[in-house]
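Chemist: mind looking at a prediction? Sequence and model below.
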Amino acid sequence: MPQDLGAWAYLPAEGRPGTPGGPLSGLKFSAKDLFQVEGWPLTASTQAALPDLPPSPLVTRLLALGADLVGKTHLHEIALGISGANPITPGRNPLDPARMPGGSSSGAAITVATGEVDFALGTDTGGSIRVPAAWCGVVGFKPTKDHPAWPTEGVLPLSWTCDHAGPLTRDVKLAAHLHTALSGEAVPARSWSGLRVGLWRPATWLQPEALGALDELRTQAEQLGAQITEFELPDMLGAYSPIVQSEAAQVHARALTHSPTGFSAATEELLRLGASRPVEEVTAAREERQQYRQQLEALFGRFDVLLAPAVPGPAPLIGEGHLALPEGEIPLRVAVLRLTVPFSLLGAPTLVLPQRSGALSVGVQVVAPWQQDAALLGLGLTLEGEEGAGTT
């Protein structure tokens, strides 16, 4: 049964029906258990006490547009991780249950991959939509930071600097349809002909499956007429970690005063690390982030769109803590997040396209300049061979 994969945090006998006749009528969705839904529990897949939240306006809006909310999904505990682990019901990959689904939006990806819903609401702070999308073989869309169509109000924060809300879907066409319904922006398919495309190809960071998927998408873009030039990005984890961990510790400060706290040992350790980081260290990380923002702005002066790997390889087995990469054995968190963190730390809209690798899946990120979400989805539609979504 699909529930055996650890997807559902709350699955009522009857979900929350959408308004009949709306543009999203007939679609079913799940919401990551960070979204506050009026009358439903919120656990964030932890046993710790959580702050109070108002209802999510994004959930309310989707219901008003006609979509039916089926239930709420499990996640990596409080969204502070990328494997899908939590002390309640850890997730398992629908493509191979011995492997991790990715996180933190693990249950969201599982429910889309199993066909239990048409789309799922997730959140992405460092890769939490993009990693499980790639590993579970579904599409993930991380909008521009603070995009008005994808609000994070009514969502339990991890890091207000880096948090995004967005969907996981069965295909780009549905992601485009959702964005059109929520924003009113038409999403026509867009041509790649003549586009200046930057390719981030950190080969020593990638297993053969991920490198092959990236090169395959490069070839597809070139066949569509894109002009591709390689570029490099630095490892931004040194700026990301102090910011996110210190903000997460502030969000959960009350629970950290309890004994026991209710967090798993690994999560509590990260939160206490965040609480202990000196103000000067966090300030320096924010200054470094601003320098990275300028670097990305300069890249978007050279390129119209970027291509990058979404994950370093197929999903690891549950419990694995390191990945074997060309450069050596690398801690899993580092190996994964250094690929995805740049685009959530800096808030650029990013689309993950899954690429099958035998029975498993990897993925490629397509990244556009800020506020060019509709154009990004339009490029994705062309890669998928679709015509586009009209206005609402």
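Modeler: Received, thanks. Residues are numbered from 1 along each chain as shown.

Chemist: hey, let's count contacts and neighbours off CA atoms from now on
Modeler: Noted.

Chemist: mind listing the helices for the stretch 251-392 of the chain?
Modeler: 253-256, 265-276, 279-302, 332-345, 373-384 (DSSP state H, counting those that start in this stretch).

Chemist: tell me what the second one is packed against?
Modeler: Applying 3 or more CA pairs under 8 Å, 6 or more residues apart in numbering; DSSP states H and E, we find helix 265-276 packed against helix 237-251.

Chemist: ok so, going back, which of the helices of the stretch 251-392 of the chain sits closest to residue 110?
Modeler: When the helices of the stretch 251-392 of the chain are compared by CA to CA, helix 332-345 sits nearest residue 110, at 18.9 Å.

Chemist: want to compare, so here's the second one:
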Amino acid sequence: MAADLNAFITEETIEGDGEGPLADTTVAVKDNISTAGVRTTCGSEMLADYVPPYSATVVERLTDAGATVVGKTNMDEFGMGTTTETSAFGPTRNPADPERVPGGSSGGSAAAVAAGEADVALGSDTGGSVRCPAAFCGVVGIKPTYGLVSRYGLVAYANSLEQIGPIAGTVEEAAEALSVIAGPDPNDGTTRDPAAVEGAGVPQGGYAAAADGDVDGLTVGVPTELFEGADERVVETVEDAIACLEDRGAETVEISLPSVEHAVQAYYVIATGEASSNLARFDGVRYGHRADSDGNWNESFAETREAFGAEVKRRILLGTYALSAGYHDKYYEKAQDAREWVRRDFEDAFDDVDVIASPTMPVLPFELGEGLEDPLRMYLADANTTPVNLANLPAISVPAGEADGLPVGLQLVGPKFGEATVIRAASAVEDR
């Protein structure tokens, strides 16, 4: 099944260390997360033969907990895509319908879990790249609060936005994996201990203990802006899932997040700007692909960077333009202002509600080729997920049901370090 779906780029085993909470658990790792001695390609020809000398903190924590890594999963090149079709190693197919995409950029990870090729998988989420494929493949994906999980060993796309998160078949399994990988790391100065954050913290017994389905008294905010324009079949399925929360004692209230109208535009300016800077390191000098060129350094540099795919080149060019002299104030600074507006809107909303519910993706899984033919449509599909990354909040995608035989995801967003709350709410949806 894995070969048919093209879920893995490299299938190689890294054994776990003895007993632990994840003993007998198999884990697939997205191929932009470093694994010592096992190649890490980022889905790109640029790093097709790169073998890192060290493992990411999250990989070490998983193997220390007894988990066995079974391979590196396919992904959109450098995490840039919503369909896992921009990979230099070919597209991944959706286990629910092999003629459709699994979502992206962590599509290989979600497909591996949905197909039973791994119990748990790691993805990275810059603008929805854990939640999107979780929704499209009918599994659970958690995007943690920025700073909860170490990014040491994650090949950078957009540092201020991205987080590593778990994908699993159930909320409890995803939460258990989160407990293992979460926590401060001296190698990543952005990490924080949730216990030191007022009103946050990890439940006794870890995040999995929060998957008890008890939502009695929970207030769920339903933002009108994240339902507008969504496929009617998706809206109907998600509304049924939210009704299930009401049946179990939660209260729903309509809220407004006016800033999210500008979130996609702000996200792509910020993300491409950071990508333009981060990917400058792939110059053929230190590591990765190097073009055979008899020309000068500029010619060699240009020919080396031809190894990037079309989508990566597009985003580098967009980011370079947005950061260039004369345009920085016009685009990048305005995007940062919009980001602050998004953050304040969420903060204000959480004064009145405990979690915010919406469709994870406003559409059903694309057919293969659809997103590549219309990149703007692919960007706009991120409308419901990108605001969470701009605000650095936790969110989960849990299966809400099916529409025309295709999976639909419900997204639940919480306040900073409110992972336990979104896990509890998601488990109630799962248990219906």
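Modeler: That came in fine, so what should we check first? Nothing here was measured: the structure is a model prediction, and the numbers come from that model.

Chemist: quick revisit: dump the helices of the stretch 251-392 of the first structure into CSV; add mean neighbour count as well.
Modeler: Formatted as CSV, the helices of the stretch 251-392 of the first structure follow (neighbours: other CA atoms under 10 Å):
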stretch, mean neighbour count
helix 253-256, 17
helix 265-276, 17
helix 279-302, 15
helix 332-345, 22
helix 373-384, 23
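
Chemist: now distance to residue 113 of the first structure too, for those helices, in TSV please.
Modeler: Listed next are these as TSV, based on distance: least, CA to CA, whole Å:
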stretch	distance to residue 113 of the first structure
helix 253-256	34
helix 265-276	27
helix 279-302	32
helix 332-345	21
helix 373-384	17
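
Chemist: closest to residue 108 of the first structure out of those?
Modeler: helix 332-345 (18.1 Å).

Chemist: among the helices of the stretch 251-392 of the first structure, which is nearest residue 228 of the first structure?
Modeler: Using CA to CA, those put helix 279-302 closest to residue 228 of the first structure, at 11.1 Å.

Chemist: run the angle between the closest one and helix 237-251 for me.
Modeler: 130 degrees (axes from the mean of the first three to the mean of the last three CA atoms, to 10 degrees).

Chemist: for helix 279-302 of the first structure, packing partners?
Modeler: Against helix 279-302 of the first structure (3+ CA pairs under 8 Å, 6+ apart) you get helix 237-251.

Chemist: equivalent range in the second structure for the helix it packs on?
Modeler: Using TM-score structural alignment, helix 237-251 of the first structure corresponds to residues 264-278 of the second structure.

Chemist: check contacts around the aligned residue in the second structure for residue 221 of the first structure.
Modeler: Alignment note: residue 221 of the first structure maps to residue 245 in the second structure; criterion TM-score structural alignment. Residues near residue 245 of the second structure by CA atoms under 8 Å, 6 or more residues apart in numbering: 215, 251, 425, 428, 429.

Chemist: the third one matches what in the first structure?
Modeler: Meaning residue 425 of the second structure. Match for residue 425 of the second structure (TM-score structural alignment): residue 379.

Chemist: list the contacts of its match.
Modeler: When contacts are counted by CA under 8 Å, 6+ apart, residue 379 of the first structure touches 189, 190, 191, 192.

Chemist: can you tell me which of those residues end up in helices?
Modeler: Using DSSP state H to define helices, no part of the contacts of residue 379 of the first structure is located there.

Chemist: doesn't residue 123 of the second structure fall inside a strand?
Modeler: Yes - under DSSP: H, G, I helix; E, B strand; the rest coil, residue 123 of the second structure sits within a strand.

Chemist: contacting residues for it?
Modeler: 29, 30, 106, 109, 129, 130, 164, 165, 166, 167.

Chemist: from residue 93 of the second structure, how far out is the residue nearest to the last one when sequence neighbours are not counted?
Modeler: Same thing as residue 167 of the second structure. Nearest residue to residue 167 of the second structure, sequence neighbours excluded (CA to CA, 6 or more residues apart in numbering): residue 141, at 4.4 Å. Distance of residue 141 of the second structure to residue 93 of the second structure, given as CA to CA, to the nearest Å: 18 Å.
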